[in-house]
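Novice: Here is the input, now give the coordinates:
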Amino acid sequence: MLDGNDPPFWRTKTLEQMGREEWEALCDGCGRCCLVKLEDEDTAEIYLTRLSCGMLDVRTCRCKDYPNRFLKMPDCLEIDIARARELSWLPKTCAYRIVGEGGDLPWWHPLVSGTPETVHQAGISVRSFAMSERRVKQENYWKYIIPDLPEEAERARPAAE
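Specialist: I've put the predicted structure just below:
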């Protein structure tokens, strides 16, 4: 949470200048990058589904075993600086994308609000619609394709208290 003294690291550093702890803190915990994606073999177009990686706890939008995710899920993709800059499916609300493009974090980001709950309250997280891929046969994944995720909340302001 902002305390009003020195500017926060995401305003003074590029993605390349951030340490590992800062990089990890930049993740807002929305779970959007953990959604199963399907690629059209003919067009290479990527489609998001409402299915999440089997390692994602949909209630908290956090990995069930983050330190061992690559061992347990070989297709898990680490979001590093290069990928943050090149992956077209990263949402506009992704802090890596926002900061990488020179923007500031929105009000609902936990580093700004001081609580991980605001990402859910703003409707940014997948908590309200995702379900584990483990509940669906792979040949049926296409039935769970969703249109683009809403981005409106990135500009929305919190309700007056």
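Novice: make it CA atoms for all contacts and neighbour counts henceforth
Specialist: Noted.
Novice: How about residues contacting stretch 8-21?
Specialist: Under the criterion CA atoms under 8 Å, 6 or more residues apart in numbering, residues 2, 22, 23, 26, 81, 96, 99, 100, 104 lie in contact with stretch 8-21.
Novice: Would you do the same for the sequence below? I want to compare the two.
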Amino acid sequence: MTDPIDRDGLSHRFWERKPLEKLSQKEWEALCDGCGKCCLNKLEDEDSGAVALTRIACRLLDDSTCRCAHYENRHAFVPDCIVLRPDNLDSHAYWMPATCAYRLLWEGKPLYDWHPLISGHADSVHEAGVSVRNWTLSEFDVPEDEWEDHIIEEPV
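Specialist: Predicted structure coming up:
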């Protein structure tokens, strides 16, 4: 499969040398591993604030590619879609999957070996079994009051 993220010409291991707020847009986008877990609907415990992932995917997730079908104009379809940026990580990183590169780097942790920036190929996230490829359920098919029945343990 062709990787839609342009990683050509990036400095070797740039994320280890530059703070997140100093990354170019291309470097920022390249941090996405393509797992698709950020597009899973989540449930937040009102008391503890703990966030649980469900198998219920956003209506825009193409679960065969693990990519948003309308990434550039997703807010026209899903107004509350989180746009993660260096300046909002403090308020949104906890909402991201535990394996998310943005969250890992924000927490001061290294990227996993299966991350495309380390492995050198886009399918490594799928080969490692970390992505949501071909196992999500559509939010159109599962009523919201049943999402709790579809909470998953995050694959790492």
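Novice: Filter the contacts of stretch 8-21 of the first structure down to the buried ones.
Specialist: Under a neighbour-count criterion of 16 or more other CA atoms under 10 Å, the subset of these counted as buried comprises 23, 26, 96, 99, 100.
Novice: Sort out for me which of the contacts of stretch 8-21 of the first structure are in strands.
Specialist: Among the contacts of stretch 8-21 of the first structure, no member falls in strands (DSSP state E).
Novice: Export these as CSV, with columns for distance to residue 121 of the first structure.
Specialist: As requested, the contacts of stretch 8-21 of the first structure are exported to CSV (distance: CA to CA, whole Å):
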residue, distance to residue 121 of the first structure
2, 19
22, 23
23, 23
26, 18
81, 28
96, 20
99, 22
100, 24
104, 19
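Novice: Out of the residues you listed, which comes closest to residue 63 of the first structure?
Specialist: When these are compared for distance to residue 63 of the first structure (CA to CA), residue 26 comes out closest, at 15.5 Å.
Novice: Aligned to the closest one, what sits in the second structure?
Specialist: Counting by TM-score structural alignment, residue 26 of the first structure lines up with residue 31 in the second structure.
Novice: Quick check: that match touching residue 103?
Specialist: No: under the criterion of CA atoms under 8 Å, residue 31 of the second structure makes no contact with residue 103, lying 10.3 Å away.
Novice: could you show me where the strands are in the first structure, in order?
Specialist: Read by DSSP E, the first structure holds these strands, from start to end of the chain: 35-39, 46-52, 56-57, 62-63, 131-132.
Novice: ok, back up a step: excluding chain neighbours, what is closest to the match of residue 26 of the first structure?
Specialist: residue 101 (6.0 Å; CA to CA, 6 or more residues apart in numbering).
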